[in-house]
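Student: Next input, structure requested:
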Amino acid sequence: MTRQAAGLLASVTGPEAVRALASELLPRLAEEIRAVLVERVCAAGGHLGPNLGVVELTLALHRVFGSPQDVLVFDTGHQAYVHKLLTGRQKDFAQLRQAGGLSGYPSRSESVHDVVENSHASTALSYADGLAKAHELAGAQDRAVVAVIGDGGLTGGMAWEALNNLGAAPERPVIVVINDNGRSYAPTTGALATHLRVLRGGAQARRNLFTVLGFAYVGPVNGHNTSETEGALRRARAMRRPVVVHVVTVKGKGYGPAERDGVDCLHAVSALEPTTGQPAASADFPALSWTSVFGRALADLASQREDIVAVTAAMLNPTGLHVMAKRFPERVFDVGIAEQHAVTSAAGLAMGGFHPVVALYATFLNRAVDQVLMDVALHRLAVTFVLDRAGITGPDGASHHGMWDLALLATVPGLRIAAPRDAALLRELLAEAVATDEGPTMLRIPKAQAGGELAAVARMDGLDILHRSLRRPPDVLIVAVGPLAAPALEAAARLEERGLGVTVVDPRWVLPVNQALPALATRHRLTVTIEDGIRAGGVGTALVQSCQDTVPVPRVLVLGLPRAFLPHGSRQSLAAQAGLDAPGIARATLSALAKQPGASFSAHHANPLHAGGNTT
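Tutor: Predicted coordinates for the structure are as follows:
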């Protein structure tokens, strides 16, 4: 028995092995799982706190339900590491969130046990509703549908739309497991959080919000007692009706540094020293990230103007708003995981005479495009959006790359979009944005170190000229969007070594297109636009359209990300694969010039761009 207990996790090759274990061995297995999580996530980074908190819950789920026959859907998905370990992916876990390795979220391509690969919150209940309907139509009465959602995920409006439907169908059994740890990134806010606190006090016999909506209610359950949680889940399954199982857990459970962390319980981390939970000596923790520059700059502006307010959706610290919140707590509003509400609430603030700054991850603003369009822009309201993690984000993968915003929002009338290239320009553009009162503005910043200043040699009609070859004819104009200014300058140097005259320009405000750009493009043989958004519909496309009315029509090469879901990997490597590093930009430029009539230089180094590029 001792030898078996010492290697329990190694013996778990799938859910069947979890179900076969004697119950007295489960606490030891939970310890082993936590040890693996701490060791591997501290080494490589990832979501630590959420997974430490669901170890016993995940064990109970796999003991009661037979995945994949029974369907388990994890909301948000960042708490699915334990699920991966229990479903045959232990050997691959060392490569978690690394290029070619396991995704940090459920992934259909990895396992039949991953039904969806969601990593945006509040979606699991809608998936469950559809799956239960499909099972009913197919006559599959023996398949359970279980949705695991955190109390933070329940702050999203989509979750309540699903609850409204699930509770109204008593004949359709869906088990909603609420993982209640009182937090999303930070402590959960709003009336629901208050209601859950009341239920945690032992109000299971009373009528509550969920019973009013048509659910049976089981709980509160100690989510760190596998036997108790398992029993609650078995009772829920036997009811064969919509049931809410209220499971109370501790985020970061079993790892002292996470439990003691007062910010986010080590929610998402880079490399850490496992004994202390502090940043590893070798870890790249930028002293001046784009996020921190924004947070400080906004707080400074707020100290000068009392009409500046801030809004976020459960991302106070990740977007840098905690700096302003500490100084002006009454002027910072965290609305929970509710991006649509955040945007329209900001519209109301603007109507009331304030200038809201809405700080979200770029990927999450996708969920509120209609609100930007119809609730803010239609009313020409002065709302500033700051999109963190814009462009390639890295190891979080397809759902977190902030690569859609430029194409989605380029069509919004009256919206002006800026992309700072360095910290100094971020502060400058933010000040310009909040000084705008005739319509909405947007700034996009990457997940990266802000780096050094890239000074302009001149400013012309609002355009920053970063480089120009004074002694050579103007062959190539490179239009760099935001932080791509650095590789653009390096590419310019490479092209000049080939005898080409190169101008590098930063538009600062990238959309709508500054009308000085088409005129500048006509003075060059080729204009190359580079952006870390999708090529289709972005800045380059907009410039091409602006050039259609220019005579002669300039040749424009549009470089950007492909219209595809990019995998997880480092920001640097994914940019290189898309041809957005200096060598890729130079190769694509030489290739395009070589195709022009009368080309007189060798372009034998020009290779096809991995992501593709088109010249018009």
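Student: C-alpha only now, for contacts and for neighbours.
Tutor: Fine.
Student: now the nearest residue to Ala314 once chain neighbours are set aside: how far from Ala342?
Tutor: In space, and not counting its chain neighbours, Ala314 is closest to Gly336: 4.4 Å by C-alpha to C-alpha, 6 or more residues apart in numbering. Separation of Gly336 from Ala342 (C-alpha to C-alpha, to the nearest Å): 8 Å.
Student: swap in Ser469?
Tutor: 46 Å.
Student: between the two, which one's more packed in?
Tutor: Counted by other C-alpha atoms under 10 Å, Ser469 and Ala342 do not tie: Ala342 has more neighbours, with 24 against 17.
Student: Please generate a structure for the following sequence too, so the two can be compared:
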Amino acid sequence: MSDRPSTPILDKVRIPSDMKGLTDAQLRQLADELRAETISAVSETGGHLGAGLGVVELTVALHAVFDAPKDKIIWDVSHQCYPHKILTGRRDRIRTLRQKDGLSGFTKRSESPYDPFGAAHSSTSISAALGFAMAREMGGSTEQGLGDAVAVIGDGALSAGMAYEAMNNAGHEGKRLFVILNDNEMSIAPPVGAMSSYLSRLYAGAPMQELKAAAKSAVSYLPHPFQEGARRAKDLLKHVTVGGTLFEELGFSYIGPIDGHDMEQLLSVLRTVHARADEPILLHVITKKGKGYHPAENAADKGHATAKFDVITGKQAKAKSNAPSYTSVFAESLIKQAEADSRICAITAAMPDGTGLSKFMDRFASRCFDVGIAEQHAVTFAAGLAAGGMRPFCALYSTFLQRGYDQIVHDVAIQRLPVRFAIDRAGLVGADGATHAGSYDIAYLANLPGFVVMAASDEAELVRMVATAAAHDDGPIAFRFPRGEGVGVDIPEDAQPLEIGKGRMIQEGKGVAILSFGTRLQEVMAASEALAARGIVPTVADARFAKPLDRDMILKLAADHDALITVEEGAVGGFGSHVAQLLSDEGVFDAGLKYRSMVLPDIFIDQASPSQMYDVAGMNAEHIEAKVLDVMGVATLSQRA
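Tutor: The predicted model follows:
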């Protein structure tokens, strides 16, 4: 406690209503204390630091002017919500962020009435806010009542089409609605794209003329670093638009830009629009990601995601790696393939570092495309590249690939285009929780005709699967791999493509066979060792492919054993379901085979360490051991032991 910051005003604020009696000067001090408390908390837990620091003043101003939870403040992505959580009755738990049974790192409806809408994917806030606004207009209600709806969107989220779909709808409806564009230095500067050309256009039409003055929004009022970005955007604007901004064309009154770290400006503008608005308003606020903490401000990612760190130095307490990460193995393997094949190119959706493609981009800048937070576009763009004779690798997290599913079906699978999907963060990912878990891609890809679906059991297998995908031109192909380090196996220098639809035997045994798909193979082998101490030696196989299945191997396992157990890091409907369908079609169950599938349970699993999450899922080594004992009818022996 002695190392924690002094926060005399924040100590008196338990919920936002406690702020109503504070003077503007006290609100400014509250913001300073809130920033210090956020830094202190995240230093103990790790998490998304930079985004929250960038909206400290905005968070204080919003809660000072609006009346949450009656007014609905919706944070887009919501990785910037830590200061909001501190001000809304959760300060006493803020040091449990992203831990098992602790606070979520994102907004979560079940956690607090001050989180009216959960989020962890981008560009959803305006749609949700419009829903609240129209529910208010139609007489809907919530436990706290329905007041204003405020969407806070930024950090690149305007590169997603969903935001514009919502704005187009909101402009058509014409009802009172507030959209705060949180535009930080990273998103206003190139190479974000053409949208930057719009972000400094000043609203000039009646009847909101006074707001322009209230905002002090002329570029000369901005701090120097912001002036350059705003001037650049204004210069670009002259070349691409004639009369009115895009936002105004969509039906919004545009106000800004204003300095998002100037409490006087924020309070003045927010109070004015709160008192006078009767239509959709877009308030353009320029902020600095990582604001007020030098290590974050100076970091390349502005402190986007950190491990635990020392507050004084900013040095993060990251564990030493014993093996390369799966992501880095993928990136290096793809680079090697691209060196030998000029048709190989790569696409990511605003995650070049997270997917490892920043390394590929350094080596092959003209063959790597970051399309922004636009997974639907990424998939169809990749399909077009494939149709044009290229060999595209579309590298997305499993949870984000979900957003492009219609395009996967319609633009890729039906046309049988050879798009290669590199699916990172497969399985349970840890502190980001259910919103980021890669639980469903096996099921939603393996049901598509002509799709090849692979899962790497270790980093050597991942290298082989990259080679397999690179060589595969007969339709779409996907390979999945988890977050984190590999298992430390030797990586082949000259990896050869796998035979499509062929698995591999790992261990010969008898009685029961375990067929693993993905990196749970390590847990299967640990369970096998424990079973060997009981005199039980299971056969173990690595499926490699969920589609097409290795029919010969699976049917032989079924014929040679009394029981067959499948294990996968995915939801029901995936690999195990396809195996069961094969066994049923072949009449294997008529011969008395005992079949069990181990899949992720039919629940959303909250944040914890990956190992803890797999404990909840019942998919660690001890659970696999117990499943074998149960299917063999010796569970009681396990209990005695």
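Student: Give the residues shared as contacts by Gly336 and Ala342 of structure 1.
Tutor: 312-313 (C-alpha atoms under 8 Å, 6 or more residues apart in numbering).
Student: The corresponding residue of structure 1 for Thr435 of structure 2 in helix, strand or coil?
Tutor: Aligned by TM-score structural alignment, Thr435 of structure 2 pairs with Ser399 of structure 1. Taken by DSSP: H, G, I helix; E, B strand; the rest coil, the conformation at Ser399 of structure 1 corresponds to coil.
Student: Around Ser399 of structure 1, how many other residues sit close by?
Tutor: Neighbour tally, Ser399 of structure 1, other C-alpha under 10 Å: 19.
Student: In contact with it, which residues?
Tutor: 118-120, 363, 565.
Student: Tell me how far stretch 312-320 of structure 1 lies from the chain's centre.
Tutor: From the chain centre to the centre of stretch 312-320 of structure 1 is a distance of 12 Å (C-alpha atoms, centre = their mean, to the nearest Å).
Student: Can you check which part of structure 2 it sits on?
Tutor: So stretch 312-320 of structure 1 is aligned with residues 348-356, judged by TM-score structural alignment.
Student: try stretch 356-375 of structure 1
Tutor: Taking TM-score structural alignment, stretch 356-375 of structure 1 hits residues 392-411 over in structure 2.
Student: end to end, how far does the matching stretch reach?
Tutor: OK, stretch 392-411 of structure 2 end separation, C-alpha to C-alpha: 14 Å.
Student: what's the longest strand in structure 1?
Tutor: Counting by DSSP state E, the longest strand found in structure 1 is strand 526-534.
Student: show me where the stretch 301-450 of structure 2 has helices.
Tutor: For the stretch 301-450 of structure 2, applying DSSP state H, counting those that start in this stretch gives helices covering 326-340, 357-363, 375-387, 398-401, 405-407, 441-446.
Student: Among the ones you listed, which comes closest to Ala513 of structure 2?
Tutor: Between Ala513 of structure 2 and the helices of the stretch 301-450 of structure 2, the shortest gap by C-alpha to C-alpha is with helix 441-446, which sits at 21.6 Å.
Student: Quick one: map Thr287 of structure 2 onto structure 1.
Tutor: By TM-score structural alignment, Thr287 of structure 2 lines up with Thr249.
Student: Can you tell me how far the corresponding residue of structure 2 for Gly156 of structure 1 is from Gly404 of structure 2?
Tutor: Using TM-score structural alignment, the equivalent of Gly156 of structure 1 in structure 2 is Ala160. Per C-alpha to C-alpha, Ala160 of structure 2 is found 12 Å from Gly404 of structure 2.
Student: So for those two, which sits in the more crowded spot?
Tutor: Ala160 (20 against 16).
Student: about what we covered before: now do the same end-to-end measure for the match of stretch 312-320 of structure 1.
Tutor: End-to-end distance (C-alpha to C-alpha), stretch 348-356 of structure 2: 10 Å.
Student: buried residues in that stretch?
Tutor: Within stretch 348-356 of structure 2, the residues that count as buried by 16 or more other C-alpha atoms under 10 Å are 348-352, 354-356.
Student: what does that stretch contact?
Tutor: 327-328, 330-331, 357-358, 369-375, 378, 394-397, 424.
Student: cool, stretch 573-583 of structure 2 as well?
Tutor: By C-alpha under 8 Å, 6+ apart, stretch 573-583 of structure 2 touches 440, 442-444, 446, 517, 546, 549, 551, 554-555, 566-568, 589, 595, 597-599.
Student: try it again with 7 Å
Tutor: 442-443, 446, 546, 566, 568, 589, 597 (C-alpha atoms under 7 Å, 6 or more residues apart in numbering).
Student: Then stretch 111-124 of structure 2?
Tutor: 68-69, 72, 74, 76-79, 88, 106-109, 157-158, 160, 162-163, 435.
Student: Now a ChimeraX select for only the buried ones of these.
Tutor: To isolate the buried members of the contacts of stretch 111-124 of structure 2 in ChimeraX, using 16+ other C-alpha under 10 Å:
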select :68,69,72,74,76,77,78,79,88,106,107,108,157,158,160,162,163,435
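Student: Just the ones of the contacts of stretch 111-124 of structure 2 in strands?
Tutor: Filtering these for strands - DSSP E - leaves 72, 74.
Student: Point me to the residue sitting closest to the centre of structure 2.
Tutor: Central residue of structure 2 (C-alpha atoms, centre = their mean): His436, 5.0 Å from the mean position.
Student: Wait, it touches Leu401, no?
Tutor: No - in this structure His436 of structure 2 lies outside contact range of Leu401 using C-alpha atoms under 7 Å: 10.8 Å.
Student: and the longest helix for structure 2?
Tutor: Secondary structure of structure 2 per DSSP state H: the longest helix is helix 24-45.
Student: Name the nearest residue to Met598 of structure 2, ignoring sequence neighbours.
Tutor: That would be Val567: by C-alpha to C-alpha, 6+ apart, it lies 4.8 Å from Met598 of structure 2.
Student: counterpart of the one you found in structure 1?
Tutor: In structure 1, Val567 of structure 2 lands on Ile530 (TM-score structural alignment).
Student: what's the answer for Leu181 of structure 2, then?
Tutor: Match for Leu181 of structure 2 (TM-score structural alignment): Ile178.
Student: Counting neighbours, what do you get for its match?
Tutor: As a measure of burial, Ile178 of structure 1 has 23 neighbours, counting by other C-alpha under 10 Å.
Student: that's a strand at it, yeah?
Tutor: Yes - judged by three-state DSSP, Ile178 of structure 1 forms part of a strand.
Student: who's in contact with Gln316 of structure 2?
Tutor: Applying C-alpha under 7 Å, 6+ apart, the residues near Gln316 of structure 2 are 307-310.
Student: Closest to Gly486 of structure 2 out of these?
Tutor: Ala307 (19.3 Å).
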